[in-house]
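J.: 3D, please:
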Amino acid sequence: MKLIEAIILAVIEGLTEFLPVSSTGHMIIGSSLMGIEHDEFVKLFTIVIQLGTILSVIVLYFKRFFQSFDFYFKLIVAFIPAVIFGLLLSDTIDKLLESPMTVAVSLVVGGVILLFADKWFNNPTIDSSNDISYTTALKIGLFQCLAMIPGVSRSGASIVGGMSQKLSRKAAAEFSFFLAVPTMFGATAKKLYDFYKGGYHLSSDEINLLLIGNIIGFIVAIIAIKSFIGFVTKHGFRAFGWYRIVVGGIIVILLLAGIDLQVM
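T.: You can find the predicted model right below:
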């Protein structure tokens, strides 16, 4: 992987990880158009640079992470379903990851849902993520598990899950950001463990690429999160719905044109 390719992928990750548009779908298009070979390091890179985006959430919501232990317990409750289903369905998930068409279909279907999400869930009663119950946290965690299907979008699934439980758009988005911290940290830790367990080792150049990727992902994610909260509070999710449909359509067109797309 070249430096410019690492930078572009980090920008894509930072922009799309916390938006309901599927970072996986964008990684597929970006890496395939650049002709990046999907070796073990590239697969590791696309996961490990999530550490930078995780840090962006902690920095932006620093005070929230130190308000009470109740906050952490709710995150743990919401995170548990992902751990359970991730272990039980690991083989099925791996098979789905081999199908770019699954990503395309998921993008389109998720896009259609976002077109109507604001109408379906237009009577919120919870305006702060601090006010959710443990039961609500668990339900949002179950919704997040839908993102194990490539192209669904972790943030999209958890945000819609929150809105279905009477959270406002802002509260649902913020809880989705918080839930990303244990979820993405767990995914990164597992990927690093599997990488070294498989007998692979990082060269000094690869370590530098990971550092650069995380720094860029951190900066871009901060901008994306702040912009997203303001946009979705005023305008809702309809624009993201149409965007997902377009991206899903692009992937279908690329597949029909015979371009080899590989899920990251």
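J.: CA atoms for contacts and neighbours, from now on please.
T.: Fine.
J.: how about the helices in the stretch 51-200 of the chain?
T.: Secondary structure of the stretch 51-200 of the chain (DSSP state H, counting those that start in this stretch): helices at 69-88, 90-96, 100-120, 134-144, 154-164, 169-197.
J.: need those in JSON lines with mean neighbour count and distance to Lys226, can you?
T.: Below are these laid out as JSON lines (neighbours: other CA atoms under 10 Å; distance: least, CA to CA, whole Å):
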{"stretch": "helix 69-88", "mean neighbour count": "17", "distance to Lys226": "21"}
{"stretch": "helix 90-96", "mean neighbour count": "13", "distance to Lys226": "32"}
{"stretch": "helix 100-120", "mean neighbour count": "20", "distance to Lys226": "20"}
{"stretch": "helix 134-144", "mean neighbour count": "22", "distance to Lys226": "22"}
{"stretch": "helix 154-164", "mean neighbour count": "27", "distance to Lys226": "15"}
{"stretch": "helix 169-197", "mean neighbour count": "19", "distance to Lys226": "11"}
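J.: to compare with the earlier structure, here is another sequence to fold:
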Amino acid sequence: MSDWLAALILGLVEGLTEFIPVSSTGHMLLLGHFLGFESTGKTFEIVIQLGALLAIISVYFRKLWTLATRWPFDAEARRFLIGLGLAFMPAAVIGFFAYDFIKTVLFETPLVICVALIVGGVILLLLDRMPKRPRWIDADAYPLRLYFLIGLFQCLAMIPGVSRSGATIAGGLLLGTDKRSAAEFSFFLALPTMGAAVAYDLFKNRDVLDFSDLGLIAVGFVAAFVTALAVVRFLLEFVSRRGFAPFAWWRIAVGLIGIAGLAMTGGL
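T.: As a prediction, this is how the structure comes out:
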């Protein structure tokens, strides 16, 4: 397979999976493993995440602009930003101190990814079928304690295959939110979390970054942006009607296929 086609496929997969609870990192690492695609210093894999991040900014630009301009004199805007900071803080601390272990051990073990995909899928199925009466249906008005607790759940996504959005959504559901607001808050939490992760990745890999394949990076970036834009626009309505079961079954299927592939290629 040519590098151009691999770049297109990886960009599409990044955009399709970044904001749904199936683990974009797990999909990207497994695909890269089986396609034999790996850029120097993971430059390609790092930069195309910015395409998905740009999709969130595009869809929620008006709200983000309101938060940015009104927080000095709007108590509700300040409260939401504080809550977002509280949710981001646990992952920032753990990610900083455990970075080397995460990147050199967990990210290099495809079997861990496959198992995490399957286990996370089973958990999502159980949560989706659990009878619940949500206490909070507005992501802007969660208690500050709830923001922080959701942030603790997000830390589970340090294990590739768990899914950042899946961990935050599952945490929200367990803590009493409804499906729609849990998914929407996972979008907003992606902004500081992904932004900081990409910036730190670029910094840590600054000595080995290689932007010589700018064409491949551009293809992946645009593909990730376009597909992530479509996902963000339809996801909230989809989960309100269908729940998370389709994503859970997808996770389980990908995990099982991944294990089968590793067994056939001697990767277990």
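J.: would you turn the helices of the stretch 51-200 of the first structure into CSV with distance to Ile215 of the first structure?
T.: Shown next, in CSV, are the helices of the stretch 51-200 of the first structure (distance: least, CA to CA, whole Å):
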stretch, distance to Ile215 of the first structure
helix 69-88, 25
helix 90-96, 29
helix 100-120, 27
helix 134-144, 26
helix 154-164, 21
helix 169-197, 16
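J.: and Ala257 of the first structure, which of these is closest to it?
T.: If you check each of the helices of the stretch 51-200 of the first structure against Ala257 of the first structure by CA to CA, helix 100-120 wins as the nearest, at 13.0 Å.
J.: residues in contact with that closest one?
T.: Outside helix 100-120 of the first structure, the residues that touch it by CA atoms under 8 Å, 6 or more residues apart in numbering are 21-22, 24-25, 96, 149-152, 156, 160, 236-249, 251-252, 255, 261-263.
J.: so how far is Val254 of the second structure from the aligned partner of Val109 of the first structure in the second structure?
T.: Matched by TM-score structural alignment, Val109 of the first structure corresponds to Val119 in the second structure. Per CA to CA, to the nearest Å, Val119 of the second structure is found 12 Å from Val254 of the second structure.
J.: residues contacting Val252 of the first structure?
T.: 101, 104.
J.: can you tell me which of the contacts of helix 100-120 of the first structure are buried?
T.: 21-22, 24-25, 96, 149-152, 156, 160, 236-238, 240-249, 251-252, 261-263 (16 or more other CA atoms under 10 Å).
J.: I figured Arg164 of the second structure hits Gln154, correct?
T.: Yes - using CA atoms under 8 Å, Arg164 of the second structure is in contact with Gln154, at 5.8 Å.
J.: and Phe211 of the second structure, which of the three is it?
T.: Secondary structure of Phe211 of the second structure, reduced to three states by DSSP: H, G, I helix; E, B strand; the rest coil: coil.
J.: what about the aligned residue in the first structure for it, how many residues nearby?
T.: Aligning on TM-score structural alignment places Phe211 of the second structure opposite Leu202 in the first structure. Neighbour count of Leu202 of the first structure, defined by other CA atoms under 10 Å: 12.
J.: and Leu202 of the first structure, how far is that from Ala187 of the first structure?
T.: Distance, Leu202 of the first structure to Ala187 of the first structure, using CA to CA: 18 Å.
J.: coming back round to it: leaving out the residues flanking it, which one is nearest to the match of Phe211 of the second structure?
T.: The spatially closest residue to Leu202 of the first structure, leaving aside those adjacent along the chain, is Phe41, at 8.0 Å (CA to CA, 6 or more residues apart in numbering).
J.: secondary structure element for the one you found, which one?
T.: helix 40-48 (DSSP states H and E).
J.: got the angle between that helix and helix 169-197?
T.: Computed by axes from the mean of the first three to the mean of the last three CA atoms, to 10 degrees, the angle separating helix 40-48 of the first structure from helix 169-197 equals 150 degrees.
J.: packing partners of helix 40-48 of the first structure?
T.: helix 3-16, helix 169-197, helix 204-235 (3 or more CA pairs under 8 Å, 6 or more residues apart in numbering; DSSP states H and E).
J.: in the last one, what counts as buried?
T.: Within helix 204-235 of the first structure, the residues that qualify as buried are 206, 209-222, 224-225, 228-229, 232, counting by 16+ other CA under 10 Å.
J.: and the angle for that helix with helix 3-16?
T.: Between the axes of helix 204-235 of the first structure and helix 3-16, defined by the same axes, to 10 degrees, the angle is 30 degrees.
J.: continuing past helix 204-235 of the first structure, what's the next helix or strand?
T.: Scanning forward in sequence from helix 204-235 of the first structure by DSSP H and E, the next helix or strand is helix 238-256.
J.: now the first one
T.: If you walk from helix 3-16 of the first structure toward the C-terminus, the next helix or strand you reach (DSSP H and E) is helix 23-34.
J.: from the contact counts, what lies against that next one?
T.: Using 3+ CA pairs under 8 Å, 6+ apart, helix 23-34 of the first structure is in contact with helix 3-16, helix 100-120, helix 238-256.
J.: mean distance, the longest one to its aligned residues in the second structure?
T.: Okay, so that is helix 100-120 of the first structure. On superposition with the second structure, the mean distance recorded for helix 100-120 of the first structure (mean CA distance after the TM-score superposition for the first structure) is 0.9 Å.
J.: same thing with the first one?
T.: After superposition onto the second structure, helix 3-16 of the first structure sits on average 0.9 Å from its aligned residues (mean CA distance after the TM-score superposition for the first structure).
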